[in-house]
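1. coordinates for the following, if possible.
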Amino acid sequence: MPTMTRIENDHLSVDVSSLGAEMQSMTTRDGAEWLWNGDAAFWTGRSPVLFPIVGKAPDDTILIDGKPHAMAQHGFARRREFSLTTASDTLCRYSLEASGETRAVYPFDFLLTVEHSLDGPTLTVAAEVENRGTSAMPFGFGFHPAFIWPLPGAAGKPHVVTLDNGGEPQRQPLEKGLLSQGRTASPFSAGRLVLSPDLFIDDALVFPEGAGSGLTFQAEGGPALAFRFENLPNLALWTKPGAPFLCVEPWHGTAAEYGGSRELKDRPSTTMLAAGAQARFAFTVTFPV
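-> This is a model prediction of the structure:
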């Protein structure tokens, strides 16, 4: 059975499960819960870690050097039991090593470490991927945290996502869960997107580039969450229409392209990690005080 680790300080309390190293709760000192509760009526996830792919593969199958391997959407890490390697009042670190089961679908020796840490009103979630093999290792990686929408105390207020860079990144629509070949005009205006459930009728909003390294998710005249991203050039925003959550998803890697190559190494933004090398990915979110 999964176990739970709690980290906390004077501002925040965060619970992390050993299953998928996934956050289960994110509470501020006033008792407000900010993380989606995983209600199965909409979506059972809360903050899954995506590895070794982000998004879908055609027929849930990837090719590695021409050989097919079964791979469910967003990869297997979120369904694996991690080992707790470090724990303190304000930090916990979980790790997942390659095993016979993972090598059967992803034939690489890896170590995936996921760390949650608190510093004042800021939570940092960082991941490190190590290639323990002797050849280059392709993979995608992403974070998928879901925050309640409306934010605490902001029912009835318009909610907005504002990009730090003021950009207007083009959207790449999804077709049967895969990236379409073309792009469409940005829903952002001068970096600002007023949220509406109708935006998500055709699935997630995926921005392959141009969204920058930070954004704010806020209620007008109400609370705001400030995000910063490290080594995560792709961005998605997602909810199920009518569901009371918004996923802010920074990625390094995306779904396969519809009609494109099925090779993992050919997926957009795939990382090719050299033997013995490590790659780090992280996001921070700062809460109102």
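
2. switch to C-alpha atoms for all contacts and neighbour counts from now on
-> Fine.

3. hmm, Phe283 is touching Ser117, no?
-> No. Assessed by C-alpha atoms under 8 Å, Phe283 is found out of contact with Ser117, at 11.0 Å.

4. so what sits against both of these two?
-> Common contacts of Phe283 and Ser117 (C-alpha atoms under 8 Å, 6 or more residues apart in numbering): 124-125.

5. who are the contact partners of His159?
-> With the criterion set at C-alpha under 8 Å, 6+ apart, His159 makes contact with 150, 194-195, 217-220.

6. against Ala136, how distant is the spatially most central residue of the chain?
-> For the chain, Phe143 is the residue whose C-alpha lies nearest the centre (C-alpha atoms, centre = their mean; 1.6 Å). To Ala136, Phe143 is 23 Å away according to C-alpha to C-alpha, to the nearest Å.

7. and for Asp10?
-> Separation of Asp10 from Ala136 (C-alpha to C-alpha): 43 Å.

8. okay, those two: which has more neighbours?
-> Ala136 (16 against 11; other C-alpha atoms under 10 Å).

9. in this structure Pro208 contacts Pro173, no?
-> No. Pro208 lies out of contact with Pro173 (C-alpha under 8 Å); the separation is 10.2 Å.

10. who touches both of the two?
-> Common neighbours of Pro208 and Pro173 (C-alpha under 8 Å, 6+ apart) do not exist.

11. how about the nearest residue to Gly166, chain neighbours excluded?
-> Gly191 (3.7 Å; C-alpha to C-alpha, 6 or more residues apart in numbering).

12. is it true that that neighbour touches Val160?
-> No. Counting by C-alpha under 8 Å, Gly191 stays clear of Val160, with 10.1 Å between them.

13. here is the second sequence; please produce its structure so I can put it next to the first one:
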Amino acid sequence: MPVATTISSPELTVTLSDLGAELQSITTATGDELLWHGDTAFWGGRAPILFPIVGRGPDDRIAVNGQEAPMRQHGFARHAMFERAEVTPDSCSYVLRDSADSRAAYPCAFRLTLHYRLSGPTLSVSAEVTNTGDSVLPFGLGFHPAFAWPLPGAGDARHQIRLANGAEPALAHLQDGYLMPERAPSPFAGGILPLHHGLFDRDALIFPDGAGEALIYSAPGSAAPALHFAFHNTPNLGIWTKPGAPFLCIEPWHGMAARAGAGPEIADRPDSLLLNPHATATFGYSLRVV
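-> From the prediction side, this is the model:
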């Protein structure tokens, strides 16, 4: 059975699970819960780690150098039991290594390490992917945390996302889970996206590039906390909910779903990485509660 681990700072308390190395709770000192609670009536996830793919493959299949196998959307890491490598009062690390089971679907040698650390009102999350084999490692890596919408204390206030770079990045849509080549006009105006459920009638909002390295999720004019995000090595951004569901996913990725009509090779997916033998790539985000 999964084991829960709790870390804390004076401002935040975070609970984590060995299953998927997944966040389970982010609670403020006043007892407000910021993370989605995983109600399966809408969506049972909370903050899954996406590896070795982000999004779907054609007919839910992937291939590595022509070796093809089934793989569910977002990969297998979110369903895997991680090993806790280190725990302190304010930090926790998890490790997942390739196994006979993983190699049956993904014939690659790897080590995936997740680090969670609290410092005051800031939670830092990082992922390290190490190629422990002798062949190039193709993969994508993404974070998929879901937050309360509305935020605690927001009342009826309108929520928004504000990009730190003030940009208006072009929008990509999914069709049946596959990335469409066309780009739609940006829903951002001057870097601000007012949130409403109608935005998600066509599934997630995907910004392949241009969203920048920081944003704020907030309900201006209310008593709700503002969530300040900073991203590292995650050029793609997804924003998603199920229409009517009380959560909002803010998803920094390096890699996206397969293009519509494309083949199953992971290396051919948009923004997939090709990691040389014995090299390590690092990705992450921080969340500061203000």
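
14. need the strands for the stretch 151-289 of the first structure, in chain order.
-> With DSSP state E, counting those that start in this stretch as the criterion, the stretch 151-289 of the first structure has strands at 159-163, 174-175, 178-179, 192-194, 205-207, 214-219, 224-230, 234-238, 245-252, 271-273, 278-286.

15. tabulate those (TSV), appending distance to Val54 of the first structure.
-> What follows is the strands of the stretch 151-289 of the first structure, written out as TSV (distance: least, C-alpha to C-alpha, whole Å):
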stretch	distance to Val54 of the first structure
strand 159-163	22
strand 174-175	13
strand 178-179	11
strand 192-194	24
strand 205-207	12
strand 214-219	20
strand 224-230	17
strand 234-238	11
strand 245-252	8
strand 271-273	12
strand 278-286	14
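
16. relative to Ser18 of the first structure, which of those is closest?
-> strand 278-286 (18.8 Å; C-alpha to C-alpha).

17. how big is the offset of the closest one relative to the second structure?
-> By mean C-alpha distance after the TM-score superposition for the first structure, the fitted strand 278-286 of the first structure averages 0.3 Å away from its aligned residues in the second structure.

18. where in the second structure does that strand align, residue-wise?
-> Counting by TM-score structural alignment, strand 278-286 of the first structure pairs with residues 280-288 of the second structure.

19. tell me who's in contact with the residue nearest to Leu199 of the first structure when sequence neighbours are not counted.
-> Nearest non-adjacent residue to Leu199 of the first structure, counting by C-alpha to C-alpha, 6+ apart: Leu205, 7.8 Å away. Leu205 of the first structure sits next to 171-173, 199, 236-238 when contact means C-alpha under 8 Å, 6+ apart.

20. now with 10 Å?
-> For Leu205 of the first structure, the contacting residues are 170-174, 186-187, 199, 235-239, by C-alpha atoms under 10 Å, 6 or more residues apart in numbering.

21. repeat that for Leu19 of the second structure.
-> Counting by C-alpha under 10 Å, 6+ apart, Leu19 of the second structure has contacts 1-4, 48, 77-83, 94.

22. where does stretch 226-244 of the second structure end up in the first structure?
-> Residue span in the first structure matched to stretch 226-244 of the second structure, by TM-score structural alignment: 224-242.

23. buried set for the matching stretch?
-> 224-230, 232-241 (16 or more other C-alpha atoms under 10 Å).

24. ditto for stretch 248-265 of the second structure
-> 248-260, 263-265.

25. and it, how far apart are its ends?
-> 30 Å.

26. thinking again about what came up before, which of the contacts of His159 of the first structure are buried?
-> 150, 194-195, 217-219.

27. show me the two of the residues you listed that sit farthest apart.
-> Among these, Pro150 and Val194 lie farthest apart (C-alpha to C-alpha), at 12.7 Å.

28. shared neighbours, the two?
-> Shared contacts of Pro150 of the first structure and Val194, counting by C-alpha under 10 Å, 6+ apart, come down to 158-159, 218-219.
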